[in-house]
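[1] pasted the sequence and its predicted model underneath.
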Amino acid sequence: MKTIKILSLLTLIIGLSAFTVNKIAVADGYKVGDVAEDFKLMNIDGKMVSLSDYKDAKGYIVTFTCNTCPYAVGYEDRIIALNNKYASMGYPVIAIMPNNTDVQPGDSMDKMKERAKSKGFTFPYLIDKEQSVYPKYGATKTPHVFILQKTSKGNVVKYIGAIDDNYQDASAVKTKYVENAVNALLKGDDVPEKETKAIGCTIKV
């Protein structure tokens, strides 16, 4: 009985710790208007990738995603379409897998390689192995999107949130938040909707 009580207490502490990590990420993450730090993360091809590698970029569609979340999987084709549409205009997709792979082995680097190959990803798919990047952004879900604009001050956060307003059915989407934001930035206009609620699976810590 004593052992059961100890195990129950440990489970509660671990659960609260995971909740606290997410609360910290939300509280301390980037807000619209902040300048995002660059990072260096390993891509599925074994090379280290930074935002600064993209010399001709006007900005970035930084997307925290993974293999195992049904929401992320449901958005994969739309993420591919975003890169196909906007990379040549200066806004490439930079996908980052933020999960702890000990907790979620289906998101290991080998599984990431398999997924990228099967889907034909045309963008980098990076692993946040030390889980040091996603807390800086304040990402809490997969998928969770941060649009950055390259300026003289650095990479300024211009939009945070969901890709669009219908995670279940791409054909039923009414508002394409990411597309609207990038289109506005390309025209030199203000982003119409700067922040939305990301819908997806909680990042595994």
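    That came in fine, so what should we check first?

[2] please make it C-alpha for all contacts and neighbour counts, starting now.
    Noted.

[3] other SSEs contacting the helix of greatest length in the chain?
    Selection of the longest helix in the chain by residue count, based on DSSP state H, yields helix 2-28. Using 3 or more CA pairs under 8 Å, 6 or more residues apart in numbering; DSSP states H and E as the contact criterion, the secondary-structure elements in contact with helix 2-28 are helix 134-137.

[4] take this one as well and set it beside the first:
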Amino acid sequence: MRRPFYLLFFLGVIALLSSAFVANDKGYEVGDTAADFKLKNVNGQMVSLGSLKAAKGFIVTFTCNTCPYAKLYEDRLVQLHQKYAAKGYPVVAINPNDVDLSPGDSFQEMQKRAKQKKFPFAYLHDETQEIAKLYGATRTPHVYLLTRTPGNELKVAYIGAIDDNSGDPEKVQKKYVEAALDNLIAGQPVSQNSTKAIGCTIKWRGNS
């Protein structure tokens, strides 16, 4: 008599696991807990979020050397880091592009670009593309703003674009990331926690 109950129970468990898998396959959403990672920085050292213990959070930005949109935002990323790193929110830039499809995004070219632009932040190579897939990044640039909880977890507080004008920083009217950071620093809820990322599509391995 109990068999139908157990059958329904196990089917329910399978359904829950399946739905969780599908959700994770789509990447993070606002409110999710972000997992740590370890990637190689342009200085040759391995960097993880956990190793930056003094940070209150991170401006994780998927970007690259070659995308015109990414280039337009390089100086703005530098400015974000200069303004917010001291307040506990450094930029952590990650290049996920497949080198075979985009040779200009090789590790050696990343090193050259970082030196040329004098990046004050970590510029990491996601060679396997696992972190971009984990986050659900699709564009360069694509921002995931993380904030550290009292329990030392990293929660996703904002996902999307840096601001509302990729082409001309002088004509920006809405600075999405800055507004979200100001909310977090003031201890307030993020008023706009997601926007559409505008940029080049990530060059995924096997999509040649």
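    Arrived safely. What you see is a predicted model; the values in this text were computed from it and never measured.

[5] which stretches of the second structure form helices?
    Residue ranges of the helices in the second structure, as given by DSSP H, are 3-25, 68-72, 74-84, 107-117, 130-135, 176-185.

[6] in the longest helix of the first structure, which residues are buried?
    Neighbour-count burial for helix 2-28 of the first structure, counted by 16 or more other CA atoms under 10 Å, picks out 22, 25-26.

[7] turn the residues you listed into JSON lines, columns for distance to residue 110 of the first structure.
    Below are these laid out as JSON lines (distance: CA to CA, whole Å):
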{"residue": "22", "distance to residue 110 of the first structure": "26"}
{"residue": "25", "distance to residue 110 of the first structure": "27"}
{"residue": "26", "distance to residue 110 of the first structure": "29"}
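
[8] looking at those, which is nearest residue 173 of the first structure?
    Among the buried residues of helix 2-28 of the first structure, residue 26 lies closest to residue 173 of the first structure (CA to CA), at 26.6 Å.

[9] let me see the contact set for that closest one.
    135, 138-140 (CA atoms under 8 Å, 6 or more residues apart in numbering).

[10] what's the answer for residue 109 of the first structure, then?
    Residue 109 of the first structure makes contacts with 44, 127, as judged by CA under 8 Å, 6+ apart.

[11] do residue 27 of the first structure as well
    Contacts of residue 27 of the first structure by CA under 8 Å, 6+ apart are residue 138.

[12] tell me the counterpart of residue 56 of the first structure in the second structure.
    When the second structure is aligned by TM-score structural alignment, residue 56 of the first structure is paired with residue 54.

[13] could you report the separation of its match from residue 198 of the second structure?
    Between residue 54 of the second structure and residue 198 of the second structure the distance is 31 Å, computed by CA to CA, to the nearest Å.

[14] which one's more surrounded, those two?
    Set side by side, residue 54 of the second structure and residue 198 show unequal neighbour counts under other CA atoms under 10 Å, the larger going to residue 198 at 20 against 9.

[15] can you tell me how far the residue nearest the centre of the first structure sits from residue 53 of the first structure?
    With distances taken as CA atoms, centre = their mean, the first structure has residue 64 as the residue nearest its mean C-alpha position (1.5 Å). Note on residue 64 of the first structure: its distance to residue 53 of the first structure, by CA to CA, is 19 Å.

[16] okay, now the closest residue to residue 67 of the first structure other than its chain neighbours: neighbour count?
    Nearest-residue entry for residue 67 of the first structure: residue 107, 5.6 Å, with adjacent residues in sequence omitted and distances by CA to CA, 6 or more residues apart in numbering. A total of 23 residues lie near residue 107 of the first structure under the criterion other CA under 10 Å.

[17] which residue in the second structure lines up with residue 107 of the first structure?
    Mapped onto the second structure by TM-score structural alignment, residue 107 of the first structure lines up with residue 105.

[18] residue 67 is in contact with that match, correct?
    No: using CA atoms under 8 Å, residue 105 of the second structure and residue 67 do not qualify as a contacting pair, with a distance of 9.5 Å.

[19] if we can go back for a sec, contacting residues for the closest residue to the residue nearest to the centre of the first structure other than its chain neighbours?
    If you skip the residues right next to it in sequence, residue 64 of the first structure has residue 96 as its closest partner in space, 4.8 Å away by CA to CA, 6+ apart. Under the criterion of CA under 8 Å, 6+ apart, the contact list for residue 96 of the first structure reads 62-66, 125-128.

[20] what's the matching residue for residue 96 of the first structure over in the second structure?
    Using TM-score structural alignment as the criterion, the counterpart of residue 96 of the first structure in the second structure is residue 94.
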